[in-house]
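>>> Okay, here's the prediction I keep looking at, along with the sequence it came from:
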Amino acid sequence: MSELTSLTIAEAREKLRAREITATELTDAYLSAIEAANPAFNAYVSVTPEKARAMAKASDERLAAGKAGALEGIPLGIKDLFATEGDHTQACSHILDGFKPRYESTVSQNLWNDGAVQLGKLNMDEFAMGSSNETSYYGPVVNPWRATGSDEKLVPGGSSGGSAAAVAAHLCAGATATDTGGSIRQPAAFTGTVGIKPTYGRCSRWGIAAFASSLDQAGPIARDVRDCAIMLKSMASTDPKDTTSVDLPVPDYEASLGQSVKGMKIGIPKEYRVDGMPAEVETLWQQGIAWLKDAGAEIVDISLPHTKYALPAYYIVAPAEASSNLARYDGVRYGLRVDGRDIADMYEKTRAAGFGKEVKRRIMIGTYVLSAGYYDAYYIRAQKVRTLIKRDFEQAFHAGVDAILTPATPSSAFAIGDKELAADPVKMYLNDIFTVTVNMAGLPGLSVPAGLDSKGLPLGLQLIGKPFEEETLFNTAHVIEKAAGKLTAPRWW
């Protein structure tokens, strides 16, 4: 059975259409893999075998009738932030205990419309707030990768840690994820998978629990660039239920792969050479530059001068929006309720019991920066910085740059329970140093595996593109993938 779960989406699609395998066989292989390995990873917080088998059976009928959709019979995992009708949808938070929506998110509905099969709901940092998947109410996710000669458990990155770990451990063919400040790209880099945060507005946010509405964007995590392109084609759409989704045709991203990058201008921002960055990350970056140069791309040095302000500005804007968005979780209509003397006491007790430490921290930061005396000093100033960050990118693109190449993360995966990071939240926030600028500017960003560090752990490179030019990123990432080769975690489970 395990050889079925090692098929990429593209390979499984061919075998399903050629009737060499059935969707039911493929789904059963994944359900067996989840049953055997999920206790080791804690990637799934809920598995939906009955629904999966019913969807696979329907896929087999459509395949037999020659009516296959773009993802017909492909088993996927869904991040617990996406509403799935009648199933566990709790943003991995205690405050949404028992919540099962009566509606489906637009992104997951698009996938089902194209014939995909739902395996279950994936673990994540609570309300997508975290860079290591350690803030989940359901406990941390374990990275399938281990340092050479060590059995220490490593984080898969966050907040989409369950998505990245499940893809890397072959517990789903691909997974949905979301990215507010790096939550697709950083876990992809830590697990040797490919993840893209599309342009803001490319995918509908309807039916996805909101963290920071002006930054959140859904995207796929998959085993290679082609699979990522196939998934995004199905996930993206215009949606009248989300006024921030953009009314633009969705290209055939897969068709962009394999085109020449000769003459393309790739920008290298000097501001991404940060203090304390490991030499291995710099070496990998130079290797990526060399691969693109060999493929005919022109490398140009660029400056993004406001990069240094991105992280502090992000950690004002995102918590401010979170403070507003999470006000709706009060114990009145759904989820957890802790009774109190009166309604105000009930609110306080419910929110105190329901939210984890990191979510409480961000709500308090957000409420503070929005308060009367500090709104102008913090929130308005952060929004002005955001405009300057966006302008930096616009000037680079206006000067003829087609895409920008940077490291995806400042290091490889670190240990679960790392004492230094646990003691200092700012050090944890620094994991997002290369990724938050992309969300602040609303641009597409993709992480592609580019090699292993000295500990045998994966490192990724990030490509940043112009708005709605995801094809350029897929094509350029494909060049890096061909040069670097695909990464697979050595099996220990």
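Arrived safely. Numbering: from 1, shown residues only.
>>> switch to C-alpha atoms for all contacts and neighbour counts from now on
Fine.
>>> Would you map the strands across the protein?
44-47, 75-79, 117-122, 174-179, 194-197, 217-222, 265-269, 298-302, 403-407, 445-452, 458-465 (DSSP state E).
>>> Of those strands, flag the one that's most buried.
Of all those, strand 194-197 carries the top mean neighbour count, a mean of 34, counting by mean count of other CA atoms under 10 Å.
>>> ok, and what's touching that strand?
The contact list for strand 194-197 (CA atoms under 8 Å, 6 or more residues apart in numbering) reads 178-179, 184-185, 188, 217-225, 228, 444-449.
>>> ok, structure two:
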Amino acid sequence: MNDLTDLTIADARDALRRGDTTAAELTDAHLEAVETAGALNAFVHRTPEIAREQARAADARLKGGDTPAMCGIPIGVKDLFCTRGVPSQAGSRILEGFRPEYESTVTTRLFEAGSVMLGKLNMDEFAMGSSNETSVYGDAVNPWRATGSDAPLTPGGSSGGSASAVAARLCLGALGTDTGGSIRQPAAFTGTVGIKPTYGRVSRWGIVAFASSLDQAGPMTRTVRDAAIMLGAMAGHDPKDSTSADVAVPDFEAMLTGDIRGQVIGIPGEYRMEGMPAEIDTLWQQGIEMLRDAGAETRDISLPHTKYALPAYYVIAPAEASSNLARYDGVRFGHRAKLAPGDGITEMYEKTRAEGFGPEVQRRVMVGTYVLSAGFYDAYYNRARQVRALIKRDFDEAFAAGVDAILTPATPSAAFPLGAMADADPIRMYLNDVFTVTVNLAGLPGVAVPAGLDDDGLPLGLQLIGRPWEEGALLNVARCLEERAGFVARPEKWW
């Protein structure tokens, strides 16, 4: 066989079922790849013993004819997912030493399906960031490099470690979470596929919360088919999560017919942002042509409240974060500051949170506390919620008018150098989410698909937005776009 790390999830599944390889061999190949990829800083807690034990169990199942699609498949898990007995720090110092006594619902489902966990993946602290530069573990690094340059690039954020690991062939798939684009933006920056499902499709139980009404877990893979396979294993109703929807999970892979003839693809005029790079606009136009060639109709649509999405998001998300992060106080788990004689509980809270939270998390907690305060609640938080309802209504009206999916750019640029925005106004960094936050505010499914390279040889992605609960139909359009784009480029190994 070719290098086992070059297989897709679908190829590996078929090879395992045929007996061409074993889960143990597949796992060892990926553990070796992880071991030699320290320069990427993608894996931050390695779990080789757990992986080999899970691989042995998977091989026993395969031998007995019990062959779920994810059985024996090596994956990486974002550090935001609680994993029993394994450090789960959310990329933050304040959770140093935290080893949960329980397993998140998503990882439980994947392990029950026979998946193999290679380790935990780097991420922006508490998922707050678009470049993986706020992590207590240090920056994750994109395996891609611009032509003729050795400058390290961001893999995007907050699921930067997940994107980097999948693109560098360190795992066959990875878990990410998406609050404002944290699956789709890193996927676009690394030439991989990432889907944020409909809010409520995948359980949030056991995932460290950032903004509870926006967070959603999803798979990051190298192909659309792999995303469909992995999502099928993750999705489903969970009574432990009050926001989990009791909606049947179809066979997403079986829905990948590639036939989109007669479907209507909406092209929102509001996404043609002022100052958008020409190469992003060109790629978008090429995507439109690809879907037309596949037999779809493209239709110009209007989503008039899009321009208010970023401001609304950066009120709602920090507000929810300030509430969720109040539990990190040094009392029950994680980091506790050393106290001086005479310090009381207030000083313990203050010192613990000042030491435990990084600057970006502190900034967002302060913004969130401010917009929720008595004098500003109506002026900021309630107004942002009203804008959110209008954004959702824009999408509802487009879908009611017969639009099946919406095509937009995934990011306003290709991956940028690490440190390029370190001293900039934070709003410059927040603008990376300009095409993705609307999807979270409206609770819709969205998928990023690699569609081309920029002039520096770096990957660019397109985003497809679908109707609620219709991830299968959305992935089918994504599969069609993937086939026509024919993206086969991969990063040259330098690490």
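Noted; the coordinates are in hand. For clarity, every value in this text was computed on a predicted model and none was experimentally measured.
>>> quick revisit: now distance to Ser159 of the first structure too, for the strands of the first structure, in TSV please.
What follows is those, written out as TSV (distance: least, CA to CA, whole Å):
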stretch	distance to Ser159 of the first structure
strand 44-47	14
strand 75-79	10
strand 117-122	11
strand 174-179	8
strand 194-197	13
strand 217-222	12
strand 265-269	26
strand 298-302	30
strand 403-407	19
strand 445-452	15
strand 458-465	17
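>>> out of the ones you listed, nearest to Tyr315 of the first structure?
Nearest of those to Tyr315 of the first structure, taken as CA to CA: strand 174-179 at 14.5 Å.
>>> Measure the mean distance from that closest one to the second structure post-superposition.
Superposing on the second structure places strand 174-179 of the first structure at an average distance of 0.3 Å from its equivalents, by mean CA distance after the TM-score superposition for the first structure.
>>> Point to the residue nearest the middle of the first structure.
With distances taken as CA atoms, centre = their mean, the residue of the first structure nearest its centroid is Ile184 (2.1 Å).
>>> how about that residue, what does it touch?
Contacts of Ile184 of the first structure (CA under 8 Å, 6+ apart): Gly158, Ser159, Ser160, Ala177, Thr178, Gly195, Ile196, Lys197, Gly219, Pro220, Ile221.
>>> do Val166 of the second structure as well
Counted by CA under 8 Å, 6+ apart, Val166 of the second structure has contacts Leu172, Gly173, Ala174, Thr192, Met220, Thr221, Arg222.
>>> Considering these, which is situated nearest to Leu283 of the second structure?
Thr192 (16.1 Å).
>>> How about the contacts made by that closest one?
So Thr192 of the second structure contacts Ala163, Val166, Ala167, Met220, Thr221, Arg222, Thr223, Ala448, Val449, Pro450 (CA under 8 Å, 6+ apart).
>>> Check Thr8 of the first structure too.
Ala173, Arg223, Asp224, Asp227.
>>> if you set the cut-off to 10 Å instead, what comes out?
Ile74, His170, Cys172, Ala173, Gly174, Ala222, Arg223, Asp224, Arg226, Asp227 (CA atoms under 10 Å, 6 or more residues apart in numbering).
>>> Tell me the one of these nearest Ser132 of the first structure?
Ala222 (18.6 Å).
>>> Next, work out how far apart that closest one and Arg185 of the first structure are.
11 Å (CA to CA, to the nearest Å).
>>> what's the overlap in contacts for those two?
Common neighbours of Ala222 of the first structure and Arg185 (criterion: CA under 10 Å, 6+ apart): Ala164, Thr193, Val194, Gly195, Ile196.
>>> Mind telling me what the first one corresponds to in the second structure?
Right, the one you point to is Ala164 of the first structure. Residue pairing (TM-score structural alignment): Ala164 of the first structure is matched to Ala163 of the second structure.
>>> Would you confirm that its match contacts Leu175?
Yes. Using CA atoms under 10 Å, Ala163 of the second structure makes contact with Leu175 at a distance of 9.2 Å.
>>> Any chance you could list residues touching both of those two?
In contact with both Ala163 of the second structure and Leu175: Gly76, Lys78, Leu121, Ile183, Gly194, Met220, Thr221, using CA under 10 Å, 6+ apart.
>>> With distance to Arg201 of the second structure added, can I get the contacts of Val166 of the second structure in CSV?
Converted to CSV, the contacts of Val166 of the second structure look like this (distance: CA to CA, whole Å):
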residue, distance to Arg201 of the second structure
Leu172, 22
Gly173, 19
Ala174, 18
Thr192, 22
Met220, 16
Thr221, 18
Arg222, 22
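>>> Tell me the one among those nearest to Pro459 of the second structure.
Thr192 (8.8 Å).
>>> Check the spacing between that closest one and Leu460 of the second structure real quick.
With CA to CA as the criterion, Thr192 of the second structure and Leu460 of the second structure are 10 Å apart.
>>> Who wins on neighbours among the contacts of Thr8 of the first structure?
Cys172 (33 neighbours; other CA atoms under 10 Å).
>>> List the contacts of that residue.
5-6, 8-9, 27, 29-31, 33-34, 74-78, 117-120, 163-166, 222-223.
>>> hmm, try it at 6 Å
Leu76, Gly77, Ala166 (CA atoms under 6 Å, 6 or more residues apart in numbering).
>>> could the residues you listed go into CSV alongside distance to Leu96 of the first structure?
Putting the contacts of Cys172 of the first structure into CSV (distance: CA to CA, whole Å) gives the following:
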residue, distance to Leu96 of the first structure
Leu76, 23
Gly77, 20
Ala166, 23
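>>> looking at the first structure, which of the contacts of Val166 of the second structure still make contact?
Shared contacts between this structure and the first structure among these (both residues aligned by TM-score structural alignment, their matches' CA atoms under 8 Å) comprise Leu172, Gly173, Ala174, Thr192, Met220, Thr221, Arg222.
>>> With adjacent residues omitted, what lies nearest to whatever residue of the second structure lines up with Arg386 of the first structure?
Correspondence of Arg386 of the first structure to the second structure, assessed by TM-score structural alignment: Arg388. Excluding the flanking residues, the one nearest Arg388 of the second structure by CA to CA, 6 or more residues apart in numbering is Leu441, at 5.9 Å.
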